[in-house]
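Novice: I'd like to go over a predicted model; first the sequence, then the structure.
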Amino acid sequence: MSKISVIIPVYNVEKYLDKCISSVLKQNMTDFEIIICDDASTDGSLKIVENYKKKDSRIKSITHKENQGLSVSRNDGMEIASGEYIFFLDSDDYIKQNVLTTLYQKIKNVDADVLYFGYEEHGVGNQDNIKRYRHKSIYPNVENGPDFFCGAVSEGNMCVTSWSAIYKNQFLKENNIKFKPHIIHEDNLFYYEVLMKANSVTSVDDFCYEYIRRNNSLSLSQRIYHEKIGSLCFIIAEIINFNKNNKHECKYYTNEYVSNLNRQLITYYKELNYFSWNKLPFTEDEELILRLATGAFYNGFFTYKLPDNVISEIKKYKDIIIYGAGKVGVGLKELLSEYDIHIRAFVQTNLKDTEKKNVSGIPLKSIDEIMNDDGGVLLIASKNYSVQMIEIAKQMKFKNIIDVSKYI
């Protein structure tokens, strides 16, 4: 058994991999193993790994025939790890000199399940603008995991990244702690599960890890936003279910933790054009979480917004009228304003003289007051009466009608 197993997941990182592996091999500790899992790279990463294996017998490798994601790569590495402790290292980052010896001695001295440490973040090739993140140092004191979690949340000092800690291998195996496959933000769930199950946790403020922040255009794609939203809904649901059995104090701080995740969820939701249910089928719990998180938007009716093709169809018309001046109609107006789509009027079936003549600053009229032509479109905005409203619109010879009630 070696002292530490360093697990490095690899996917198309040939530019950075040499520096990553070298930073481990240059450590003054010699009793370690490096487990590299290549996740079906299409660049020269695998060749670099094979060259290093020839030079150093401490390097083991796993090769995936198909890309399976970061979580699976880490789990596969953990499965064959023989080290007393586990250290995760992302393949485009590196570690400072002699940190393995320092961390091993400290976690061994206090016999902790987990030891957290600080890290430095900087951009590619930018050593001048370094941000430093650290845990409040409690070493050589040790706390149980839930107490450490509560303290971290209360101080706003949560370093959830899995690579900002060293873990006792036996602790992870006995508690069957693994990364959830095929999700984004997997570290958020791993961090929570580790601390809820750990009997002994300590931390130091040493800066041991160099995190390189890289711009990734994929993070702006609609597909990635879908995956991030789906992942966060899953993670929140998992944490809520786990939290049912927590002590009162930990319940409170878990709720705070979930609130932070919820804010991330809302940020991604704002960037999303339309959430396709078919792309990410939810459980009932996950759907409820998305509805609760987005309930303050668009009067709580357009949880999934409107599909791109519907927005494109509405934009074809110069004269846009919303049939339905209630909460659904107001929510629709709010949603369309984000696309710079302006509403000429709200209409309803029977407008009494005593009723107000505008809604949210938009004129409100009776539907029989509206003259319609090929350049106008009537948007049906009702949760319960859309069928009747469509029939009325057809009787009144409206040529262009779009029913948005199916997206509520």
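Specialist: Alright, I've got the coordinates.
Novice: going forward, measure contacts and count neighbours with C-alpha atoms only.
Specialist: Fine.
Novice: Which parts of the stretch 101-250 of the chain are strands?
Specialist: Here the stretch 101-250 of the chain has its strands, by DSSP state E, counting those that start in this stretch, at 114-123, 131-133, 165-168, 201-213.
Novice: Just name the most buried of those.
Specialist: Among those, ranked by average contacts under mean count of other CA atoms under 10 Å, first place goes to strand 165-168 (a mean of 24).
Novice: Who are the packing partners of that one?
Specialist: strand 85-88, strand 114-123 (3 or more CA pairs under 8 Å, 6 or more residues apart in numbering; DSSP states H and E).
Novice: Are there helices or strands packed against the last one, and which ones?
Specialist: By that I understand strand 114-123. Counting contacts by 3+ CA pairs under 8 Å, 6+ apart, strand 114-123 packs against helix 99-110, strand 131-133, strand 165-168, strand 201-213.
Novice: would JSON lines of these with distance to residue 241 be doable?
Specialist: Listed next are the helices and strands packed on strand 114-123 as JSON lines, based on distance: least, CA to CA, whole Å:
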{"stretch": "helix 99-110", "distance to residue 241": "31"}
{"stretch": "strand 131-133", "distance to residue 241": "30"}
{"stretch": "strand 165-168", "distance to residue 241": "25"}
{"stretch": "strand 201-213", "distance to residue 241": "23"}
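Novice: Please work out how many residues are found near residue 289.
Specialist: 19 (other CA atoms under 10 Å).
Novice: Same question for residue 110.
Specialist: Counted with other CA under 10 Å, residue 110 comes out at 16.
Novice: Quick check: it vs residue 136, distance?
Specialist: Remark: distance between residue 110 and residue 136 (CA to CA, to the nearest Å) = 17 Å.
Novice: Below is structure B, check it against A:
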Amino acid sequence: MPKISIILPTYNVEPYIERALQSCINQTFKDIEIIVVDDCGNDKSIDIAKEYAKKDERIKIIYNEKNLGTFASRNIGVLNSNSSYIMFLDPDDYLELNACEVCLANIKGNNLLQFGCKKNENNETSFLHPKIKDYEEFEKSINRFYYISWNLCFLIVKKDFFIERIQKINRRFVYAEDMLVYISLINEKMIFIKDCLYNYIIRKSSICKENDQKYGIYLENLNFILEMIEKMNLKKNILRYYSYFIKMNIYQFLYKSHKISYLKYKILKKKEKIKRKYYILSSKFKKRVYNE
């Protein structure tokens, strides 16, 4: 049985999938399986994957009956995996060749490990790595409203833990699904390493054309996610942190879709920022009182 399954939800990524597959096949840690989930695109992405599968028995292709989107395709990949740990790779990106080796050496008895990435945009590379090391520091960062990436591709997760936390979420997403899944995975046995093991490529063509219809779908997704996390048994500080980002996005799309005026948009944003500042100051005060 392989130790790590790398899940690639695949839809119209013909120019890039070969590079992604190569980054999996050539991992320094070899005891892996590579699961390509065909989400019914109309290019030759899967034909390329099939050719690679003929040469490497670690590659398995799962075929969706219809287009289901990234969230469902990832979950289908997980359910068809045979490993103790799972990682996600978007096929227009690629992994560092030591990614699996480093992750497996560091995750140990934890449920989740988060690593950094190399972000490439307009041929310029920036390094984004976690500035924290464990759950305790995660909570401190949350209290200060520091940004912590919720991209699922920057994680290795225990398979059983992932299924336990995600199995009740049954919805098609086109926006912000990574945030909902990440929030669902937050637990005291999560750790962070600074190694940048993922190459995240920002392409102009990967940015969806924005219009009122898209904004409407984004708003539906964001409101659903806000409703979901309010029902979770989250600590108040964690709920406040993610609610802040969700609400700021909701206000932005309400304004862009002409559902609220610019003045109301600015007022709503200002209210959220005031509340955020209050929570930060309150957290600092409680810490000082506790230390005294």
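Specialist: Thanks, I have it. On a predicted model such as this, the values are computed, not experimentally measured, just so you know.
Novice: Let me know which of the helices and strands packed on strand 165-168 of the first structure is the nearest to residue 334 of the first structure.
Specialist: The minimum distance between residue 334 of the first structure and these falls on strand 114-123, with 38.0 Å, by CA to CA.
Novice: so where in the second structure does that closest one end up aligned?
Specialist: The aligned range for strand 114-123 of the first structure in the second structure is 112-121, by TM-score structural alignment.
Novice: likewise stretch 224-232 of the first structure?
Specialist: Mapped onto the second structure using TM-score structural alignment, stretch 224-232 of the first structure covers residues 214-222.
Novice: Would you mark the buried spots in that stretch?
Specialist: Neighbour counts using 16 or more other CA atoms under 10 Å place 214-215, 218-222 of stretch 214-222 of the second structure among the buried residues.
Novice: Just put the residues you listed in a markdown table and tack on distance to residue 17 of the second structure.
Specialist: Shown next, in a markdown table, are these (distance: CA to CA, whole Å):
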| residue | distance to residue 17 of the second structure |
| --- | --- |
| 214 | 27 |
| 215 | 29 |
| 218 | 27 |
| 219 | 31 |
| 220 | 31 |
| 221 | 28 |
| 222 | 30 |
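Novice: Residue 135 of the first structure is in contact with residue 116, isn't it?
Specialist: Yes: counting by CA atoms under 8 Å, residue 135 of the first structure sits close enough to residue 116 to count as a contact (6.9 Å).
Novice: Now do the shared contacts for the two.
Specialist: Residues within reach of residue 135 of the first structure and of residue 116 at once, by CA atoms under 8 Å, 6 or more residues apart in numbering, are 203-204.
Novice: And residue 60 of the first structure, what's its match in the second structure?
Specialist: Looks like residue 60 of the first structure aligns to residue 60 there (TM-score structural alignment).
Novice: and its match, what helix or strand is that in?
Specialist: Element membership for residue 60 of the second structure, per DSSP states H and E: strand 59-63.
Novice: now do residue 378 of the first structure
Specialist: Short version: residue 378 of the first structure belongs to strand 376-380, going by DSSP H and E.
Novice: need the next SSE after that strand, C-terminal direction.
Specialist: Following strand 376-380 of the first structure in sequence, per DSSP H and E, is helix 386-395.
Novice: all helices for the stretch 151-292 of the second structure, in order.
Specialist: All helices of the stretch 151-292 of the second structure, identified by DSSP state H, counting those that start in this stretch, fall at 159-166, 177-185, 212-231, 236-256, 262-291.
Novice: Check which helices and strands the strand holding residue 378 of the first structure sits against.
Specialist: Using 3+ CA pairs under 8 Å, 6+ apart, the elements in contact with strand 376-380 of the first structure are strand 319-323, helix 386-395, strand 401-403.
Novice: start and end residues in the second structure for that strand, please.
Specialist: Aligned by TM-score structural alignment, strand 376-380 of the first structure falls on no residue of the second structure.
Novice: how much does that strand deviate in direction from strand 319-323?
Specialist: Taking axes from the mean of the first three to the mean of the last three CA atoms, to 10 degrees, one finds that strand 376-380 of the first structure is oriented at 20 degrees with respect to strand 319-323.
Novice: Pull out the buried residues from strand 376-380 of the first structure.
Specialist: Across strand 376-380 of the first structure, burial judged by 16+ other CA under 10 Å covers 376-380.
Novice: Likewise for stretch 256-269 of the first structure?
Specialist: Buried, per 16+ other CA under 10 Å, within stretch 256-269 of the first structure: 256-258, 261-262, 265-266, 268-269.
Novice: and the helix or strand containing residue 76 of the second structure, how far from the first structure on average?
Specialist: Using DSSP H and E, residue 76 of the second structure sits within helix 70-79. Here the mean offset of helix 70-79 of the second structure against the first structure after fitting is 0.5 Å, by mean CA distance after the TM-score superposition for the first structure.
Novice: Which elements pack onto that helix?
Specialist: Applying 3+ CA pairs under 8 Å, 6+ apart, we find helix 70-79 of the second structure packed against strand 4-10, strand 32-38.
Novice: Next secondary structure element downstream of the first one?
Specialist: Secondary structure here is assigned by DSSP H and E; on that basis, the next helix or strand after strand 4-10 of the second structure toward the C-terminus is helix 17-25.
Novice: Can you check what angle separates that following helix from strand 190-202?
Specialist: Using the same axes, to 10 degrees, helix 17-25 of the second structure lies at 150 degrees relative to strand 190-202.
Novice: Now do helix 17-25 of the second structure against strand 32-38: the angle between them, please.
Specialist: Here helix 17-25 of the second structure points in a direction 160 degrees away from that of strand 32-38 (the same axes, to 10 degrees).
Novice: Give me the neighbour count for residue 388 of the first structure.
Specialist: Per other CA under 10 Å, the neighbour tally for residue 388 of the first structure reads 11.
Novice: tally of neighbours for the counterpart of residue 86 of the second structure in the first structure?
Specialist: Taking TM-score structural alignment, residue 86 of the second structure has residue 86 as its aligned residue in the first structure. Neighbourhood size, residue 86 of the first structure [other CA under 10 Å]: 25.
Novice: and if you look at the one 4 residues further on?
Specialist: Counted with other CA under 10 Å, residues neighbouring residue 90 of the first structure total 23.
Novice: Tell me the spacing between it and residue 269 of the first structure.
Specialist: For residue 90 of the first structure relative to residue 269 of the first structure (CA to CA), the value is 28 Å.
Novice: Fine, thanks again, bye for now.
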